[in-house]
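Enquirer: Provided below for reference: sequence and predicted model.
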Amino acid sequence: MLMLGSSAFALAIPLIVLLITLVINARSFKDREKSSPFECGFDPSNSARLPFSTRFFLLAVIFMVFDIEIVLLLPVPLTSASIMTTNTLLGAGMFLFILIVGLLHEWKEGSLDWS
């Protein structure tokens, strides 16, 4: 009997909280200010749903890829002073080669031109 009362209480409290939340949310859901775009506390001067430049996005993605690859290459000179193996040099050289080939491909494709 005690377990049945505890279970009923455990189900009743979340249901009451859910109903209170729905009642409060119903009033503020139709608020005009919440449906308009926010622009630093001011009324937006233009539509906030304008498309952005895909060339800028492509350049930002390329920058991120090359930036991460440079970060991966950075520890190689620091660790090669203590452990200079041919596998380390060969791996870093191949990684750098792939990075340079990718850069040349993006350059030849024209993705790096800002015009």
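Expert: Received the coordinates, thanks.
Enquirer: C-alpha from now on. contacts and neighbour counts both.
Expert: Fine.
Enquirer: longest helix in the protein, please.
Expert: helix 2-29 (DSSP state H).
Enquirer: I'd like the next helix or strand past it.
Expert: Tracing the chain C-terminally past helix 2-29 and defining elements by DSSP states H and E, one meets helix 32-35 next.
Enquirer: ok, and what's touching the helix or strand encompassing residue 103?
Expert: Taking DSSP H and E as the criterion, residue 103 maps to helix 86-109. With C-alpha atoms under 8 Å, 6 or more residues apart in numbering as the test, helix 86-109 has contacts from 66, 69, 73, 76, 80, 112-113.
Enquirer: which of those residues fall within helices?
Expert: Among those, the members falling in helices (DSSP H) are 66, 69, 73, 76, 80.
Enquirer: distance of residue 21 from residue 10?
Expert: 17 Å (C-alpha to C-alpha, to the nearest Å).
Enquirer: cool, and residue 57?
Expert: To residue 10, residue 57 is 50 Å away according to C-alpha to C-alpha.
Enquirer: okay, pairing it with this:
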Amino acid sequence: MNTEVPTLVLGAVAAAFGFFSLGLAALIGPKRRNRAKLEAYECGIQPTPHAVAGGPGNAAGQRFPVKYYLTAMLFIIFDIEIVFLYPWAVHADALGVFGLVAMALFIVNVSVAYAYEWRRGGLSWD
């Protein structure tokens, strides 16, 4: 039980800080509300109460490029893979040859995925 106490205390402090911050912001924050502030922000497009089935001339019903979302997903995937390098770098000497071979295979795997995305054009902004 003694080993979990610092983690529980840290969790309690984080939760207390979160609740305190929300309460303080609600207490001293601006209270002026108007219709424009209460509307959902939709990237400059006027929000409509229902979905619009648009044709070629209707901006609300047209397809939109998802390049930003694909790039964000690639960043998340490669970022998570690269995070695995930090523990290995800290304990590289203790892992020995097995750790070196495992990390070499991991880097080859990441490099193949990176080369595939680059060749496919997933990293270029058209």
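Expert: Received, thanks. Quantities reported herein were computed from a predicted structural model and do not represent experimental measurements.
Enquirer: before we move on, the earlier item: just the buried members of the ones in helices among the contacts of helix 86-109 of structure 1?
Expert: The neighbour-count test (16 or more other C-alpha atoms under 10 Å) marks residue 76 as buried among these.
Enquirer: quick one: the ones in helices among the contacts of helix 86-109 of structure 1 as CSV, columns for distance to residue 86 of structure 1 too.
Expert: Below are these laid out as CSV (distance: C-alpha to C-alpha, whole Å):
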residue, distance to residue 86 of structure 1
66, 25
69, 21
73, 16
76, 12
80, 10
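Enquirer: wait, which of the ones in helices among the contacts of helix 86-109 of structure 1 is closest to residue 3 of structure 1?
Expert: Residue 3 of structure 1 lies nearest to residue 69 out of these, by C-alpha to C-alpha, at 59.1 Å.
Enquirer: residues touching that closest one, list them.
Expert: Residue 69 of structure 1 is in contact with residue 99, counting by C-alpha under 8 Å, 6+ apart.
Enquirer: show me what it lines up with in structure 2.
Expert: Under the alignment (TM-score structural alignment), residue 69 of structure 1 pairs with residue 81 in structure 2.
Enquirer: and residue 95 of structure 1, by the same measure?
Expert: Using TM-score structural alignment, the partner of residue 95 of structure 1 in structure 2 is residue 106.
Enquirer: how many neighbouring residues does that match have?
Expert: By the measure other C-alpha atoms under 10 Å, the count of residues near residue 106 of structure 2 is 16.
Enquirer: and for residue 12 of structure 1?
Expert: Residues within reach of residue 12 of structure 1, counting by other C-alpha under 10 Å, total 12.
Enquirer: which residue in structure 2 aligns with it?
Expert: Per TM-score structural alignment, residue 12 of structure 1 is not aligned with anything.
Enquirer: what does residue 107 of structure 1 give?
Expert: By TM-score structural alignment, residue 107 of structure 1 lines up with residue 118.
Enquirer: how close does its match get to residue 6 of structure 2?
Expert: 45 Å.
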